[in-house]
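I'd like to go over a predicted model; first the sequence, then the structure.
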Amino acid sequence: MARDVRPQLLTILCYAAMMCLAIGVNLLPVFLTNIGATFGGQQPLSQEELGRLGAVTFAGLVAGIAVTGPLADRFGAKPFVLLANFLMVAGLAGIAMAGDYGALLITVFMLGLGAGMLDMILSPVVAALNPERRTAAMNWLHSYFCVGSVVTVLIGMTALALDIDWRIACVALILFPLGLIAAFAPMQFPALVTEGGRTPFTALLRRAWFLGALLAIFLGGATELGMAQWLPAYAEISLGFSPVVAASGLLFFSVAMALGRMVVGMLEDQVNPFAVLAVSAATSVILFLLGAFLQNPSLALLACIAAGFSGSSLWPTMLAVAADRYPDGGASMFAVLAAFGNAGGILMPWVVGVVGDMHDLHWGIATSAIAPLLMLPLVGVLFTSLRARRLLDA
């Protein structure tokens, strides 16, 4: 029999599941070269074939987000949390046992699908469990994605250093989602909307404030992932660091992101979430420009790493303020917010590459500053609009 909802325990389990999501997103890049050698026969897999693996993983992630939102509103969160972890188990096992490239494509899609379901469903669950402290809880939740990224990279680096087969590492990681299935199974999950019923998604799309929130989280995703995707290449190509140091830059960037979200989480209700958004966006602009144009390569790299700290809270805090504004938006609202955030993460790395081809990566990284720069006035408009509405209601 299901137990009563236990908010603190279930919130902690969601934090752990966010680390599991990080495995799905970060495991493949760690072993990409080894996978290419394993499945390429006499010749390693081509760059296009390796790139296709990442594209298929992301396609699974997007599909998981798109499918889970409306279905979770109808059937509740628990079936999708359990299914997501089952898909993670199946994906990891399938990758470890795949005998050819076609089977590998199928299994990485499954892994991405499970990751996408977790990406979508964990935020509304934590928001429902913590209605009085959504900004703090959401930043803590997303900090564990960064922690999971660091742990995944460290496990992968350890396996490579000890010459452990990448398939064995995949099998070992299965224990994590299996443990989560066992932990989540007896838990009762909260309703994702209040007794007043869910606000129809079509109604949300007719509200200017919500459309502004979609644009804001798009810019937040662009701020976060533009730097994250290009930092190792920029550090190696433009700043002149070795591949090991360049890769370490991304590792420390993830650590900085985790710390930034934890700091906002520890602040609880001591600061206005819109102030957090404004300060984070403004600081990110400055650090992006310093990272792009400082003459000292070490200081430039430190500025890039620090940008992980400054921009870390943009995405989760926007989720929190949207949930505060529309507490009955349901899982569908979180799905479209996550989709827009990921869309920003798709666009900005491409823009950085285009500008890098036209000029160089210094200017490419500087271009990333456009996203947090545009976010500043938008945050002001959202805050002013919300404040005016509250005054009218009073």
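Happy to help now that I have it. Numbers count the residues shown, from 1 in each chain.

from here on, just use CA atoms for contacts and neighbour counts.
Fine.

for stretch 233-240, give me every contacting residue.
Phe241, Ser242, Pro243, Ala246, Gly249, Pro297, Ala300, Leu301, Leu361, His362 (Cα atoms under 8 Å, 6 or more residues apart in numbering).

make JSON lines out of these and add neighbour count and distance to Leu386.
JSON lines is the format used below for these (neighbours: other Cα atoms under 10 Å; distance: Cα to Cα, whole Å):
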{"residue": "Phe241", "neighbour count": "19", "distance to Leu386": "46"}
{"residue": "Ser242", "neighbour count": "13", "distance to Leu386": "48"}
{"residue": "Pro243", "neighbour count": "14", "distance to Leu386": "47"}
{"residue": "Ala246", "neighbour count": "20", "distance to Leu386": "43"}
{"residue": "Gly249", "neighbour count": "22", "distance to Leu386": "39"}
{"residue": "Pro297", "neighbour count": "17", "distance to Leu386": "43"}
{"residue": "Ala300", "neighbour count": "21", "distance to Leu386": "38"}
{"residue": "Leu301", "neighbour count": "24", "distance to Leu386": "38"}
{"residue": "Leu361", "neighbour count": "23", "distance to Leu386": "39"}
{"residue": "His362", "neighbour count": "21", "distance to Leu386": "38"}
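
okay, and which of the residues you listed map to helices?
Pro243, Ala246, Gly249, Pro297, Ala300, Leu301, Leu361, His362 (DSSP state H).

put this beside the first:
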Amino acid sequence: MYKSTIRACHLGSFIGALTVNLAPLLFVIFMTQFGLNFEQVGRLVLLNFGIQIVTSLLFSSPVDRWGQKPFILFAHLMVFIGLILLALAPLLFTSIPYLGLAFATIFYSVGAGLFELQLSAIIQSIPTDNKEGAMNLLHSFYAWGIIFVVVLTTTLLSVFGKGSWPFIVLFWSIFPLYNFFNFLRVPFPPALQAQERTKTVNLFKSKYFLLVLAGIFFGGATELSISQWTSAFAESSLGLRKEIGDLLGVTLFALFLGGARTLYGALGKKFDLLKTMTVGSMLCVGMYLLAAFSPSPFISLIACVLCGLGSALLWPGSVVNGANHFPKAGSSLFAALAAGGAAGAAFGPWLVGLIASIKPDLVKIAPWLDFLTTEEAALRSGLFIGAIFPIIMIILLTLMRRENST
């Protein structure tokens, strides 16, 4: 009955990846064409995640009151309008194009925030005997979206030139418009009645929920800290062009991320979720440290890519873990977890970048890395400190398992 709904959610997750990953591929072009600096384009990333967090929190109560359908349709329209504004920014905001980029970011980020709030909730509410698998399969489409967006956008820019970027953005705007009509037709699972729902205040009184919320924060930080910096690491350490760095670093990371989620989606019933997340976190600790301290930049890059495998279940696993423990929480649970994950996704890469800027030679405490230049050592130093995220994740997962056993 809900197969068409599940397919629409999968495409929605793909579009969510589009909203986060398309603009950064164009940042260098924006800097050249509009005279922007790194701080200005970085502000667009913070604006994106900030709007997603605010949107998730603001809309949780209205979604519970009026249902999923009007808001998931609104989300797709906001992404569509945002991408149209992005493509037309040079024409509509000729005197201050940066203002156009900011407005576009606000629009599609509202849509992305609603995706984070609703897509997991819709999938979780569809009857199935493998909730963990269904949730991880949904989130795998985010990873496939990263690959598709990076590869196709980079290829189109190479073929048609950097000046073609507005037309490429217009091409991508077709996807949310198409999925708008998908969601217009599909059935939605029945919503919980108000009297059945767990009150938000009771959620935040639960020790277990606070552990899950902290877990998705550090899970998001673990995943995004490495994925956001992998292409830059490939460029600075291996001397690769940005296009090659994006293709080699980001897409391979996303390939392991999506592959692990898809595999768990198919076989997840055979594995304990929290134990699998713990093993993945341990792998991330090892790969973070290997990326930071390996004398070979190629091995360090492989370690960054393999973090996609280790971090794959941390975000979707946290969502399904929370939803399974609080099945009647309604949208407030998904809003809190979406906000927590997005906050971690913003904080983690920021901290790695901060350490790379203020303590670029930190990894040179290892004598075998004396040969590195400050530029080559900077990101390694950031990743060294970033290893604290999966370490904390292991502690949180251990506490959750202890709570389950009592």
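Perfect, thanks for sending it. Predicted model only: the values in this text are computed from it and were never measured.

give me the TM-score for this pair.
TM-score for the superposed chains, counting by TM-score structural alignment, normalised by the length of structure 1: 0.91, backed by 379 aligned residues with a Cα RMSD of 1.8 Å.

quick revisit: same list (the contacts of stretch 233-240 of structure 1) but as CSV, adding distance to Ala208 of structure 1.
As requested, these are exported to CSV (distance: Cα to Cα, whole Å):
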residue, distance to Ala208 of structure 1
Phe241, 46
Ser242, 48
Pro243, 46
Ala246, 42
Gly249, 39
Pro297, 43
Ala300, 39
Leu301, 39
Leu361, 36
His362, 36
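
wait, which of the residues you listed is closest to Phe145 of structure 1?
Nearest to Phe145 of structure 1 among the contacts of stretch 233-240 of structure 1 is Gly249, at 17.4 Å by Cα to Cα.

contacting residues for that closest one?
By Cα under 8 Å, 6+ apart, the residues touching Gly249 of structure 1 are Leu231, Pro232, Ala235, Leu301, Ile305.

can you do 10 Å?
By Cα atoms under 10 Å, 6 or more residues apart in numbering, the contact list for Gly249 of structure 1 reads Ala228, Leu231, Pro232, Ala235, Glu236, Phe241, Pro243, Val255, Leu301, Leu302, Cys304, Ile305.

what do you get for Gly91 of structure 1?
So Gly91 of structure 1 contacts 24, 85, 97, 104, 106-114, 170, 174 (Cα under 10 Å, 6+ apart).

let's see 6 Å
Thr107, Met110, Leu111 (Cα atoms under 6 Å, 6 or more residues apart in numbering).

ok, for the last one, nearest residue in space, not its chain neighbours?
This means Leu111 of structure 1. Nearest residue to Leu111 of structure 1, sequence neighbours excluded (Cα to Cα, 6 or more residues apart in numbering): Gly91, at 4.5 Å.

equivalent analysis for the first one, please.
Once flanking residues are discounted, Thr107 of structure 1 sits nearest to Gly91: 4.9 Å by Cα to Cα, 6+ apart.

so what does that neighbour match up with in structure 2?
Residue correspondence, TM-score structural alignment: Gly91 of structure 1 in this structure matches Gly82 in structure 2.

how near is its match to Ala356 of structure 2?
32 Å (Cα to Cα, to the nearest Å).

over to Lys69 of structure 2?
From Lys69 of structure 2 across to Ala356 of structure 2, the span is 44 Å (Cα to Cα).

one step back: could you list the buried residues of whichever helix or strand the residue nearest to Thr107 of structure 1 is part of?
Gly91 of structure 1 belongs to helix 78-97 when elements are defined using DSSP states H and E. Buried positions in helix 78-97 of structure 1, judged by neighbour count with 16 or more other Cα atoms under 10 Å: 78, 80-97.

returning to what we had before: what is the nearest of the contacts of stretch 233-240 of structure 1 to Ala63 of structure 1?
Gly249 (30.7 Å).

biggest helix in structure 2, by residue count?
helix 207-238.

how big's the offset between that helix and structure 1?
Following the fit onto structure 1, the mean deviation recorded for helix 207-238 of structure 2 is 1.5 Å by mean Cα distance after the TM-score superposition for structure 1.
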